[in-house]
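Participant: no sequence on this one, just coordinates:
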């Protein structure tokens, strides 16, 4: 009995390890063009930085069964790859092999200001303040740490992913089946699935507007990563008919 219990604990620990799903070679295959010469962020996003950041959030990529864990990681990288994409329709290996190409939003190079930086393209002073408070970094006075320290950069993205804000659930709770839509959500067409994560991240600009390229791009990245992990996509991938969160 002791042996069986010990084996179960070992198996549980083995499955609850982001690095056992996204190994270094898997990371390179997922983001195979991130260090291309044409990418503004070449050399910035490293595997070790990702793993170090992930360990600061024990529930990230380790919640639920193996399928749920893989689907969460596919969703996280699907969304963040869209935010940092350098791909185009005829790009080598396809447009969805070009995630994590950029670090800074557009042509911004300033070390000050709260423009988009990092995998989630963290924006707004309140997000820099709250993310910094959560991870122990002074991002109000040093916002450019999100673009110069890869561990901090990944941590801000995972923090955003794991954190509910206002009437928005966390992306983590959505993808791990821990969110139940309220009556208001249901009335607004916001149903559980990858699509509502897009709504959480950028619903005001992308959701409730019918089919559009931005949402389709997020779905394309997500599907590629699900395919690499060998998991089904789940239902409700888009937010074309969802009203944005108020």
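Facilitator: Received, thanks. Just so it is clear, the model here is predicted, and its values are computed rather than measured.
Participant: hey, let's count contacts and neighbours off CA atoms from now on
Facilitator: OK.
Participant: Okay, helices next: where are they in this structure?
Facilitator: Taking DSSP state H as the criterion, the chain carries its helices at 2-15, 18-21, 24-30, 47-55, 66-83, 125-135, 145-148, 150-162, 171-175, 183-187, 194-206, 213-229.
Participant: Now distance to residue 94 and mean neighbour count too, for those helices, in TSV please.
Facilitator: TSV is the format used below for the helices of the chain (distance: least, C-alpha to C-alpha, whole Å; neighbours: other C-alpha atoms under 10 Å):
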stretch	distance to residue 94	mean neighbour count
helix 2-15	31	12
helix 18-21	23	18
helix 24-30	12	15
helix 47-55	22	18
helix 66-83	13	24
helix 125-135	33	17
helix 145-148	26	22
helix 150-162	25	24
helix 171-175	26	24
helix 183-187	35	13
helix 194-206	22	22
helix 213-229	10	20
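Participant: Mind checking the ones you listed for the one nearest to residue 91?
Facilitator: When the helices of the chain are ranked by distance to residue 91, counting by C-alpha to C-alpha, first place goes to helix 213-229 at 13.6 Å.
Participant: Could you measure from residue 191 over to residue 244?
Facilitator: From residue 191 over to residue 244 the distance is 12 Å, taken as C-alpha to C-alpha, to the nearest Å.
Participant: Repeat that for residue 130.
Facilitator: In terms of C-alpha to C-alpha, residue 130 sits 22 Å off from residue 244.
Participant: one step back: of the helices of the chain, which approaches residue 104 most closely?
Facilitator: That would be, of the helices of the chain and by C-alpha to C-alpha, helix 145-148, which comes in at 6.7 Å.
Participant: hmm, back to that, among the helices of the chain, which comes closest to residue 113?
Facilitator: Evaluated over these, closeness to residue 113 peaks at helix 125-135, with 8.1 Å, by C-alpha to C-alpha.
Participant: now for the closest one, which elements pack on it?
Facilitator: helix 150-162 (3 or more C-alpha pairs under 8 Å, 6 or more residues apart in numbering; DSSP states H and E).
Participant: Can you check what angle separates the helix it packs on from helix 66-83?
Facilitator: What separates the directions of helix 150-162 and helix 66-83 is an angle of 110 degrees, with axes from the mean of the first three to the mean of the last three C-alpha atoms, to 10 degrees.
Participant: List the contacts of the residue positioned nearest the centre of the chain.
Facilitator: A centroid search over the chain (C-alpha atoms, centre = their mean) returns residue 76, at 2.7 Å, as the residue closest to the centre. With contacts defined as C-alpha atoms under 8 Å, 6 or more residues apart in numbering, residue 76 is in contact with residue 161.
Participant: again with residue 125
Facilitator: Neighbouring residues of residue 125 by C-alpha under 8 Å, 6+ apart: 114, 140.
Participant: so how far is residue 155 from it?
Facilitator: 17 Å.
Participant: what about versus this one:
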């Protein structure tokens, strides 16, 4: 009995010696431990998994309510189409699921802010109702929409009827923070989020947290094993191959457009959809106090001359 107690005491001491609590912010504490010689952390509900990324500041440490309000200052204007839908807390709740995987928590403070700005630049550009003479400027109108207003079709592809059959009466037009189109994309996204989006695509225009989660999942997930995610490209986890270099694809913001939209945006020269996303990125960097000079050379911001990863004839190409 005494021997068992001694062994138990040694075990407890060893565990405690392997844990440390570090103060972070006003009330938050980071719990740190070492696993196989590597430091991993948790920060409560905001970064609740044991992860190397949880040792960094979380998104809410770097991107506060006032930042969100500055970036999307016109989203609740009377003429906006999704008044009252999008809010800061929904974004933070959605992000918490992906912070342990590196979303907004990779690298130092500069890289973290750049990724937040880059992701939200796509969101802002794809949900904007801004135009050249709009009050506050065209870049202030992100999160104006949460769904496509005048769909030209229901976006049902019958070639996927054996894995993601279109639900009777459902329409798979664009919804969400980075709009999801087509039954197969709703199917893949729903499987990842464990939500029945195939039968209920409308969920993405009814729940802002879910809409942000779908967009972050798309940002974090490669569509093919041989390809990077937009996240990996932006934070420098991806190393282009010789073929990528020949195709003018590099670890740049422009390549994130290639991944997300394919030839709807890239490889078509200097077109407005590409320039709009780039403009949002530079604008958001300025508002977040990073400065657009941190975005990199001008030629890295777009994808005008890039060969696309997934041509539009491919099922993985996204509509935009």
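Facilitator: In hand now; what should we look at? Quick caveat: nothing in here was measured; it's all calculated off a predicted structure.
Participant: Got a TM-score for the two of them?
Facilitator: The TM-score (TM-score structural alignment, normalised by the length of structure 1) is 0.91; 243 aligned residues with a C-alpha RMSD of 2.2 Å.
Participant: of all the helices of structure 1, which lies closest to residue 109 of structure 1?
Facilitator: For residue 109 of structure 1, the closest of the helices of structure 1 is helix 145-148, at 9.6 Å, according to C-alpha to C-alpha.
Participant: so what does that closest one touch, helix or strand wise?
Facilitator: Counting by 3+ C-alpha pairs under 8 Å, 6+ apart, the elements that helix 145-148 of structure 1 packs against turn out to be helix 150-162.
Participant: and for the helix it packs on, what span of structure 2 is it aligned with?
Facilitator: Against structure 2, the aligned range for helix 150-162 of structure 1 is residues 208-220 (TM-score structural alignment).
Participant: So which residues make contact with the matching stretch?
Facilitator: Contacts with stretch 208-220 of structure 2, where a contact means C-alpha under 8 Å, 6+ apart, come from 85-87, 90-91, 93-95, 98, 103, 119, 175-179, 189, 192-193, 203-205, 229-232, 260.
Participant: mean offset of it relative to structure 1 (after superposition)
Facilitator: If you overlay the two and look at stretch 208-220 of structure 2, the average distance to its match in structure 1 is 0.6 Å (mean C-alpha distance after the TM-score superposition for structure 1).
Participant: Aligned to residue 53 of structure 1, what sits in structure 2?
Facilitator: With TM-score structural alignment as the matching criterion, the partner of residue 53 of structure 1 in structure 2 is residue 94.
Participant: which residue sits closest to its match, ignoring its sequence neighbours?
Facilitator: Using C-alpha to C-alpha, 6 or more residues apart in numbering and skipping the chain neighbours, the partner closest in space to residue 94 of structure 2 is residue 213 (4.9 Å).
Participant: cool, residue 63 of structure 1 as well?
Facilitator: Nearest residue to residue 63 of structure 1, sequence neighbours excluded (C-alpha to C-alpha, 6+ apart): residue 69, at 5.9 Å.
Participant: Please verify my assumption that that neighbour contacts residue 75.
Facilitator: No: using C-alpha atoms under 8 Å, residue 69 of structure 1 makes no contact with residue 75, being 10.0 Å away.
Participant: measure residue 67 of structure 2 to residue 149 of structure 2 for me?
Facilitator: Where residue 149 of structure 2 is concerned, residue 67 of structure 2 sits at a distance of 28 Å (C-alpha to C-alpha).
Participant: now swap in residue 127 of structure 2 and tell me
Facilitator: Relative to residue 149 of structure 2, residue 127 of structure 2 is positioned 11 Å away (C-alpha to C-alpha).
Participant: Quick check: the aligned residue for residue 216 of structure 1 in structure 2?
Facilitator: With the correspondence set by TM-score structural alignment, residue 216 of structure 1 lines up against residue 275 in structure 2.
Participant: what do you get for residue 88 of structure 1?
Facilitator: For residue 88 of structure 1, the equivalent position in structure 2 is taken to be residue 131, counting by TM-score structural alignment.
Participant: do residue 197 of structure 1 as well
Facilitator: In structure 2, residue 197 of structure 1 lands on residue 256 (TM-score structural alignment).
Participant: related to what we said a few turns ago, which residues touch the match of residue 88 of structure 1?
Facilitator: With contact taken as C-alpha under 8 Å, 6+ apart, residue 131 of structure 2 is in contact with 137-138.
Participant: picking that back up, could you find the counterpart of the residue nearest to the centre of structure 1 in structure 2?
Facilitator: Using TM-score structural alignment, the partner of residue 76 of structure 1 in structure 2 is residue 119.
Participant: From residue 205 of structure 1, how far off is residue 222 of structure 1?
Facilitator: Noted for residue 222 of structure 1: a distance of 19 Å to residue 205 of structure 1, by C-alpha to C-alpha.
Participant: check contacts around the match of residue 216 of structure 1.
Facilitator: Under the criterion of C-alpha under 8 Å, 6+ apart, the contact list for residue 275 of structure 2 reads residue 302.
Participant: Now the aligned partner of residue 239 of structure 2 in structure 1: closest residue in space that isn't a chain neighbour?
Facilitator: Correspondence of residue 239 of structure 2 to structure 1, assessed by TM-score structural alignment: residue 180. The shortest distance from residue 180 of structure 1 to any residue other than its chain neighbours is 7.4 Å, reached at residue 192 (C-alpha to C-alpha, 6+ apart).
Participant: Run a quick neighbour tally on the one you found.
Facilitator: 23 (other C-alpha atoms under 10 Å).
Participant: shouldn't it be in contact with residue 182?
Facilitator: No: if you go by C-alpha under 8 Å, residue 192 of structure 1 and residue 182 don't touch, sitting 10.7 Å apart.
Participant: From residue 116 of structure 2, how far off is residue 24 of structure 2?
Facilitator: Noted for residue 24 of structure 2: a distance of 20 Å to residue 116 of structure 2, by C-alpha to C-alpha.
Participant: repeat for residue 172 of structure 2
Facilitator: 28 Å.
Participant: again with residue 269 of structure 2
Facilitator: Between residue 269 of structure 2 and residue 116 of structure 2 the distance, using C-alpha to C-alpha, works out to 26 Å.
Participant: same deal with residue 284 of structure 2?
Facilitator: Summarising the geometry, the distance separating residue 284 of structure 2 from residue 116 of structure 2, computed by C-alpha to C-alpha, is 9 Å.
Participant: check contacts around the residue lying closest to the match of residue 197 of structure 1 once chain neighbours are set aside.
Facilitator: Taking C-alpha to C-alpha, 6+ apart, and ignoring the residues beside it in sequence, residue 256 of structure 2 has residue 230 as its nearest neighbour in space, at 4.7 Å. Contacts of residue 230 of structure 2 were listed using C-alpha under 8 Å, 6+ apart, and they are 219-222, 255-257, 259-260.
Participant: How about residue 98 of structure 2?
Facilitator: Remark: with contacts taken as C-alpha under 8 Å, 6+ apart, residue 98 of structure 2 is in contact with 216-217.
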